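> Sequence first, then the predicted structure:
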Amino acid sequence: MPNLQNAVVVITGASSGIGKATALAFAPTGARLVLAARRPEPLEVTAEACRRQGAEALAVPTDVTDEAAVQALASAAIEAHGRIDVWFNNVGTGVVGPYWEAPLALQKKVVEANLFGTLHGTYAVLPHFLRQRRGVLINMVSMGGWSPTPFAATYAASKYGIRGFTASLRQELTGHPGIHVSAVFPALVDTPGLAHGANYSGRAIDPPGPFLTPEAVAQVVVGLARRPRAEVAVGWPASAARIAYGLAPVLTERGVGAAMRAALRRARPEGRSEGAVAQPVPTGTGTRSGKPVWHARGPSLGGLALGGLGLLAGAELLAGILTRRG
């Protein structure tokens, strides 16, 4: 769909962060937006900001963990516009800390929001795509779908699940050439998401960055609506993580684990919090949280570290090959 004029685009998690930035990125294209999130007031603020850019925007408060609510979201889009052209499963949350320290009910909420939210959205839109014989499904994964995320194990489980689900579904739909399934894998992004996540580490979660901007990720999503691709990394640290774990998983696991443990040891003490995992909170309604972001294509310190892991992984692979040949 090179021309998005009048395209019907559904975006979940649109009250803040990447979802809000994506809605604002689609607005100038002439797309007709159907926006979803748990919080009605911030969601309507996003919709109004899109309308000021000339877009049609319908706000539909939706909890993606509720299958019936997601079905109602799809029905609202069909009732308003008669079809759905693009569906962006964007909702994501997490719990930081040792897995056994956080309540299991909270860990389940992460899987329900991230993985089951994606399953619910896909199940709601696919019948319409099949009837229309076309459509673009875009699933938000993350760099954590390609490499381990120690001290956010349930988040990693959900993201690995979304990646596997998306790749599998893409193959199931090979007989439907007009339907495209894409996955987005960003590196660290400056959104309110870190503050919205639960923290059971006993330490302040404040990565030094620099971060990608949510607007950079949003432009990638708009690009996928125009020209779908299977998997897209955003930020070269994401690609570095994929390469490192693919070449030397044991070394990468140990390196990432050691870095995370060291970061938590250095962080200041902080009380435990459920964040917005179980229930929405009023704070964090913008696209960004104010952390340092990339203003150039140069690598960040985090990217250099991951690139180093990639080089070490390559060295380990080469050593293994030479040992086997010897």
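The structure has been received and is ready for your questions. Numbers count the residues shown, from 1 in each chain.
> C-alpha from now on. contacts and neighbour counts both.
Noted.
> Just give me the longest strand of this protein.
Ranked by number of residues, the top strand in the chain under DSSP state E is strand 179-186.
> show me where the stretch 1-150 of the chain has helices.
For the stretch 1-150 of the chain, the helices defined by DSSP state H, counting those that start in this stretch occupy 17-26, 40-52, 67-81, 104-111, 117-132.
> Output the ones you listed in TSV; the columns should cover distance to G235 and mean neighbour count.
TSV is the format used below for the helices of the stretch 1-150 of the chain (distance: least, C-alpha to C-alpha, whole Å; neighbours: other C-alpha atoms under 10 Å):
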stretch	distance to G235	mean neighbour count
helix 17-26	15	27
helix 40-52	26	20
helix 67-81	31	18
helix 104-111	24	18
helix 117-132	23	20
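> The ones you listed: which one's closest to R163?
helix 117-132 (10.6 Å; C-alpha to C-alpha).
> Show me what that closest one packs onto, helices and strands only.
In terms of contacts (3 or more C-alpha pairs under 8 Å, 6 or more residues apart in numbering; DSSP states H and E), helix 117-132 is packed against helix 67-81, strand 86-89, strand 135-140.
> so which of these gets nearest P292?
strand 135-140 (22.4 Å).
> Would you agree S158 is in contact with T118?
No. The pair S158 / T118 is not scored as a contact, 9.9 Å apart, by C-alpha atoms under 8 Å.
> show me what contacts the closest residue to L212 other than its chain neighbours?
Nearest residue to L212, sequence neighbours excluded (C-alpha to C-alpha, 6 or more residues apart in numbering): V189, at 4.5 Å. Applying C-alpha atoms under 8 Å, 6 or more residues apart in numbering, we find V189 in contact with 211-214.
> When you filter these down to buried only, what's left?
For the contacts of V189, a burial check counting by 16 or more other C-alpha atoms under 10 Å picks out 211-214.
> Looking at those residues, spot the one nearest Q71.
Of the buried ones among the contacts of V189, the one sitting nearest to Q71 (C-alpha to C-alpha) turns out to be P214, at 27.1 Å.
> second one coming, line it up with the first:
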Amino acid sequence: MNRVVVAVGSSSGIGRLVAREFARRGDRLVLAARTAQALEEVRAKCAAEGAEVLVVPTDITVPGALEALAAAALDRFGRIDVWAHTAAVTAYGRFDQLPGRIFDQVVRTDLLAAAEAARVALRHFRSTGKGTLVLTGSVLGHITAPYMSSYVAAKWGLTGLVRALQQELRDAPEIHICLVSPGSVDTRIYQRAANHLGLVGRPPPPIATPERVARAVVECAERPRREVSIGRLNPLMRVGFTCLPGLYDVLVGPLMRRLGLTDEPVAPNDGVVFAPDPSSATVRGDWLPDLGHLVRTAAALPAAVGARLLRRAR
């Protein structure tokens, strides 16, 4: 397709797969995240797919960083057709016990930086008359859960921002803003979260694969939709939150403690909220079995058993 795609948050998780998916479609890529080493790994994978790739290490919370990213993309490729923004961090902790600096940084990363990305992308799209911005929301942009107040506040804000921008763009039919809102996803955002709760978080079931979310992001660039919800229980949770708020509030605390937290203790820490952890620049969080590995193992099993029996026969 030969589009120019700016992919923010492409060093790990969903964003890493988004970059690969665009590369497979023949797009030219501008990859951005905080970790240069991880970006180089993704660049190599995308280049192996035949994509032309520019790597721009970027801390999206630094003033001017996203404008510099857009300028680098325009300098290299001359235009931006798609801006896919998947960067996010989170934190666990009771609101009054979570340090304000962590709360503020989660909101700065997940909401204010996403807003700045939208501002930068839309200015360019307005100048050219077309373009697609894909932002990553969450089911927690429509419902709430205890112990994740900073993330909930940021994602609710992002959902509202996207709706307002979609209304403002009714005069520009070739400019699209899409919101991809997953529920639980098998990534390491839970283990890498800042934590002042004392227990490691986990994604409550049902858990979607990051591949599914990445495909939704890329499909929005090809066939724009206002919002895509990923998660079988997302609609049910939203109905319960809206129509049965009393019952929802009674149940959500015990369910969060049972399904959204592990029994693994953890000391207070900042996670990757302020600085990246290069060792965690992976795709999956190991919350789901690797079905591809299981299939490959099962396929190889008869040959392995046969070889062992043959050796014994000898």
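The structure has been received and is ready for your questions. Keep in mind that what you see is a predicted model, and the values were worked out from it rather than measured.
> coming back round to it: could you give me the residues in structure 2 that the longest strand of structure 1 aligns onto?
Mapped onto structure 2 using TM-score structural alignment, strand 179-186 of structure 1 covers residues 175-182.
> Just the buried positions in the longest helix seen in structure 2, please.
Ranked by residue count, the top helix of structure 2 under DSSP state H comes out as helix 291-313. Buried residues in helix 291-313 of structure 2, counted by 16+ other C-alpha under 10 Å: none are found.
> counterpart of L135 of structure 2 in structure 1?
L135 of structure 2 maps onto N139 in structure 1 when the alignment is built from TM-score structural alignment.
> wait, doesn't its match sit right on S182?
Yes. Between N139 of structure 1 and S182 a contact is recorded at 6.2 Å, counting by C-alpha under 8 Å.
> okay, the two: which has more neighbours?
For the pair N139 of structure 1 and S182, the greater number of neighbours falls to N139 (26 against 23), based on other C-alpha atoms under 10 Å.
> And the longest strand of structure 1 against structure 2, how far off on average?
Once fitted to structure 2, strand 179-186 of structure 1 is off its aligned match by 0.6 Å on average (mean C-alpha distance after the TM-score superposition for structure 1).
> starting at the chain centroid, how far to that strand?
A distance of 10 Å separates the C-alpha centroid of strand 179-186 of structure 1 from that of its chain, computed with C-alpha atoms, centre = their mean, to the nearest Å.
> tell me which residues of the next helix or strand after it are tucked away?
The element immediately downstream of strand 179-186 of structure 1 (helix or strand, assigned by DSSP states H and E) is helix 193-196. The neighbour-count check on helix 193-196 of structure 1 (16+ other C-alpha under 10 Å) flags 193-196 as buried.
> Can you add distance to G135 of structure 1 and give the residues you listed back as JSON lines?
As requested, those are exported to JSON lines (distance: C-alpha to C-alpha, whole Å):
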{"residue": "G193", "distance to G135 of structure 1": "28"}
{"residue": "L194", "distance to G135 of structure 1": "32"}
{"residue": "A195", "distance to G135 of structure 1": "34"}
{"residue": "H196", "distance to G135 of structure 1": "31"}
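> quick one: the longest strand of structure 1 to strand 135-140, angle?
20 degrees (axes from the mean of the first three to the mean of the last three C-alpha atoms, to 10 degrees).
> Mind listing residues that contact strand 179-186 of structure 1?
Strand 179-186 of structure 1 has contacts (C-alpha under 8 Å, 6+ apart) with 129-130, 133-145, 163, 166, 169-170, 173, 217, 221, 224, 228-235, 238.
> try 6 Å
Residues from elsewhere that reach strand 179-186 of structure 1 (C-alpha atoms under 6 Å, 6 or more residues apart in numbering): 134-143, 170, 229-234.
> ok now do the residue nearest the centre of structure 2, which residues does it touch?
Geometric centre of structure 2, nearest residue: T86, 4.0 Å, by C-alpha atoms, centre = their mean. Residues in contact with T86 of structure 2 (C-alpha under 6 Å, 6+ apart) are 8-9, 15, 136.
> got it, and A244 of structure 1?
Residues counted as contacts of A244 of structure 1 (C-alpha under 6 Å, 6+ apart) are 309-310, 313.
> between the residues you listed, which is nearest Q5 of structure 1?
G310 (41.7 Å).
> Now check structure 2 for the residue matching that closest one.
In structure 2, nothing lines up with G310 of structure 1, judged by TM-score structural alignment.
> do you know how far G310 of structure 1 is from A76 of structure 1?
From G310 of structure 1 across to A76 of structure 1, the span is 46 Å (C-alpha to C-alpha, to the nearest Å).
> Likewise for A113 of structure 1?
Separation of A113 of structure 1 from A76 of structure 1 (C-alpha to C-alpha): 21 Å.
> try F129 of structure 1
Taking C-alpha to C-alpha, one finds F129 of structure 1 at 15 Å from A76 of structure 1.
> and if you look at R261 of structure 1?
46 Å.
> Name the residues of stretch 163-176 of structure 1 that are buried.
Judged by neighbour count (16+ other C-alpha under 10 Å), stretch 163-176 of structure 1 contains these buried residues: 163, 166-167, 170.
> which other residues reach that stretch?
Under C-alpha under 6 Å, 6+ apart, the answer for stretch 163-176 of structure 1 is V181.
> which residues of the stretch 201-326 of structure 1 fall in strands?
Shown for the stretch 201-326 of structure 1, the strands assigned by DSSP state E, counting those that start in this stretch span residues 231-234.
> Find the nearest non-adjacent residue to L188 of structure 1, please.
In space, and not counting its chain neighbours, L188 of structure 1 is closest to F211: 5.3 Å by C-alpha to C-alpha, 6+ apart.
> Tell me which residue of structure 2 matches up with that neighbour.
So, by TM-score structural alignment, F211 of structure 1 is matched to I207.
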